[in-house]
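Peer 1: Kindly return the folded structure for what I paste below:
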Amino acid sequence: METTYNVKLWKTSVYNGTRKTTYTVRWELDGKEWRQPFVTAALAESFRAELVVATRRGEAFSTATSRPLSHQTGADNTNWYAFAVTFADALWGRTSANNRKVVAKTLMTVTVALLRSPIPAHMAPVGVRTALREYGFNTKKRHQAPPETLMILKWVARNTMSMAAWEDPARVESVIQAISRKLDGNPGGREFRQA
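Peer 2: Predicted coordinates for the structure are as follows:
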């Protein structure tokens, strides 16, 4: 997990909209601006005060979640890919084959969107997607994966973000955008059906 001590805080900004007023706390980590809107000034000032206290204590901030380490939920200790595999396995015995395919395709797309680094040149993106869809999220076939597929899955396991990525609104938005598009980039999201 990457952290920083380079933190700047600004005064809470107020936006008077036609329907409601929004109070937004703004801060910067290593030059990247973060925002958190609130419906009342008291909530915004309380949150800002927590950031100020953490800064004065000399606490490190997570560059993934933008929050002080004391605010971490423990999600940064869980790898997304490991969680997704466990999720797929939990659904396996109680869902239809068609639903398993939908889940595997969805988890594949989300996993690629949550990679910390680009897919290496020696791995074809289609090969990574196939490895995830056909083996990584397939309880029955995972242990039958050929050596080159195992290599890809091990790389994915090392290079996916932690569950703390879901605490970053910008990251969640990028995942939603990935799910809402076909592999060729055109609109046409997948349906995710629960068991």
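Peer 1: can we go C-alpha only for contacts and neighbour counts from here?
Peer 2: Noted.
Peer 1: What sits closest to Y23 if chain neighbours are left out?
Peer 2: V14 (4.7 Å; Cα to Cα, 6 or more residues apart in numbering).
Peer 1: number of nearby residues for that neighbour?
Peer 2: 15 (other Cα atoms under 10 Å).
Peer 1: Validate this expectation: it resides in a strand.
Peer 2: Yes: assigned with DSSP: H, G, I helix; E, B strand; the rest coil, V14 falls within a strand.
Peer 1: Can you verify my assumption that it contacts Q36?
Peer 2: No: the criterion here is Cα atoms under 8 Å, and V14 misses it with Q36 at 11.8 Å.
Peer 1: picking that back up, can you name the residues that contact the residue nearest to Y23?
Peer 2: 21-24 (Cα atoms under 8 Å, 6 or more residues apart in numbering).
Peer 1: E191 and V102 touch, don't they?
Peer 2: Yes: assessed by Cα under 8 Å, E191 is found in contact with V102 at 7.2 Å.
Peer 1: now the other sequence, so there's something to compare against:
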Amino acid sequence: MNTSYDVKFWEIRRNPTRKTPSYVTRWKVAGKVKSKTFRTKELANSFLSDLRRAAKDGEAFDIATGLPESMTDPPSDLGPTVLSFAQEYVARRWKASAARTRETDTYALMALVPAFVKDLPGKPDEAELREVLRDHALLPADRRAELPGNRAAVLRWLETASLPLADLQEAGVLRRGLDAISVTFAGKKAAANTVLRKREVLNHLLELAVEEKVLPSNPLREIKWTPPKSTEAVDPRTVVNPRQAGALLAAVTYVGRSRGPRMMALYACMYYVALRPEEAAGLRRENCQLPDEGWGMLTLEKARPQANKRYTDSGEAHDERGLKHRAERETRPIPIPPLLVAILREHIKRYGVADDGRLFRTAKGRPYTASAISRIWQEARAIGFGPEQAASPLAARPYDLRHAAVSLWLNIGVPATEVAQRAGHSVEVLQRVYAKCVEGQALQANNKITAALDD
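Peer 2: Take a look at the predicted model:
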């Protein structure tokens, strides 16, 4: 209970908005005006006398209800609050989740938990609430650091103000959460995929509440809410052709004294065999068959996705995981063209490998961060492209090299099943994501229609 001794009273007054006589008792607790209406002036005076007597006796008044402790009903068991159940949700999912999933869950809850609070005085600003949630409250208990005094006060306010989870059964309350995930923390409209990911976390949390019998049903199913339209399809404007890709890879070698040359083979793996960045980060010498002539083979078995250290099992920025969309120990063999074989052989000859056999790491042996991979790529684009291309979305991100590889394979007629196997996709996802990047189908369709009409 959040209480105060700052209490002021006003005289009884008649309610002028009603035809039937009624009387209003008004008072203020910690600057918040409270009122209660009675049918007779005697009842109103009696209630006011009780309030004044409690104040004279030195009782604290509850800020939320405006009532002294002696007139406040004992709290009923309303079940877990949104905050406490969010903490349980995180703890339940933590062990089985990858670091990136933990991070996604946390950032969704950082938007949702502050949306489901009571209007209590002394509310910290949104940034402070998010910081306490991120760094303490939404971590498993054994990972929480000691909070400094000012942040401990923020957490206490949040624990007091957090609504009972049962309140989310009210449509108006639940919509506050949907509004919160529809904007960024800076207050701008959020990307469609971000909104949908956060809504999925909210849905999972409510489904767990149903499973735990905290809620009778998932109230999200009853809300008429139109999700933003999102698309998984790759934008053809981002896809480079082989000549452009070659120019960009060459440009990488001109970035810095050693940074670019040391990273060129990593980008080459993303283009020539469509590796994801985390797959390239996990590539070891033992995964590579690099013959003197002809095609080689990469046998992928591990990935090293990057996440904040607070979410990884190792306490490092990269946790070793199984391959995406694969069982834990399942591998993915990928034939590699002679050009990439030569690039990898030269890379190993020049830079060697890490103690654990990893091919790609900094001069100090550390994995490359996502920001470093992006930064070097942007410098290479400025070198390898003219001003107009550099300002365009063409290969704007390193990941677009992977899209270019898959698009090339599909356009030259490699069967979709083979492309899906090499890229680590299902055929269904492949066709949905790369549908706009397959060229020539419209012309073929037009020719077939013309032939049919001429018959």
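Peer 1: Mind checking the TM-score on these two?
Peer 2: The TM-score (TM-score structural alignment, normalised by the length of the first structure) is 0.55; 122 aligned residues with a Cα RMSD of 2.6 Å.
Peer 1: Which neighbours do V14 and Q36 of the first structure have in common?
Peer 2: T24.
Peer 1: Quick check: buried residues in the helix or strand containing R48 of the first structure?
Peer 2: Following DSSP states H and E, one finds R48 of the first structure within helix 41-56. By 16 or more other Cα atoms under 10 Å, the buried positions in helix 41-56 of the first structure come out as 41, 44-45, 48, 51, 54-55.
Peer 1: just stretch 136-154 of the first structure next, same as before
Peer 2: For stretch 136-154 of the first structure, by 16+ other Cα under 10 Å, it's 136-139, 142, 149-150, 152-153.
Peer 1: first vs last residue of it, how far apart are they?
Peer 2: Using Cα to Cα, to the nearest Å, one end of stretch 136-154 of the first structure lies 10 Å from the other.
Peer 1: show me where the first structure has strands.
Peer 2: 3-4, 7-9, 13-16, 21-29, 32-38, 61-62 (DSSP state E).
Peer 1: Looks like A104 of the first structure contacts R133 (just checking).
Peer 2: Yes: counting by Cα under 8 Å, A104 of the first structure touches R133, with 5.2 Å between them.
Peer 1: Give me the more crowded residue out of these two.
Peer 2: A104 (24 against 21).
Peer 1: contacting residues around the more buried one?
Peer 2: For A104 of the first structure, counting by Cα under 8 Å, 6+ apart, the contacting residues are 88, 132-134, 137-138.
Peer 1: what do you get if the cut-off is 7 Å, keeping everything else the same?
Peer 2: Residues near A104 of the first structure by Cα atoms under 7 Å, 6 or more residues apart in numbering: 133, 137.
Peer 1: The second structure: which residue goes with that one?
Peer 2: Under the alignment (TM-score structural alignment), A104 of the first structure maps onto T106 of the second structure.
Peer 1: Pull the contacting residues for the equivalent of I179 of the first structure over in the second structure.
Peer 2: The equivalent of I179 of the first structure in the second structure is I181 (alignment by TM-score structural alignment). By Cα under 7 Å, 6+ apart, the contact list for I181 of the second structure reads 111-112, 195, 198.
Peer 1: any idea how far I181 of the second structure is from A54 of the second structure?
Peer 2: 43 Å.
Peer 1: Equivalent analysis for F9 of the second structure, please.
Peer 2: 12 Å.
Peer 1: cool, A372 of the second structure as well?
Peer 2: To A54 of the second structure, A372 of the second structure is 64 Å away according to Cα to Cα.
Peer 1: Comparing these two, which residue is more hemmed in?
Peer 2: A54 (18 against 13).
Peer 1: Assumed that one was part of a helix.
Peer 2: Yes: counting by three-state DSSP, A54 of the second structure is located in a helix.
Peer 1: Verify the stated contact: I334 of the second structure with G296.
Peer 2: No: judged on Cα atoms under 7 Å, I334 of the second structure makes no contact with G296 at a distance of 8.6 Å.
Peer 1: that older thread, so the helix holding R48 of the first structure matches what in the second structure?
Peer 2: So helix 41-56 of the first structure sits over no part of the second structure, by TM-score structural alignment.
Peer 1: now the angle from that helix to strand 32-38?
Peer 2: Angle of helix 41-56 of the first structure versus strand 32-38, following axes from the mean of the first three to the mean of the last three Cα atoms, to 10 degrees, is 150 degrees.
Peer 1: What is helix 41-56 of the first structure packed up against?
Peer 2: Other helices and strands packing on helix 41-56 of the first structure, by 3 or more Cα pairs under 7 Å, 6 or more residues apart in numbering; DSSP states H and E, are strand 21-29.
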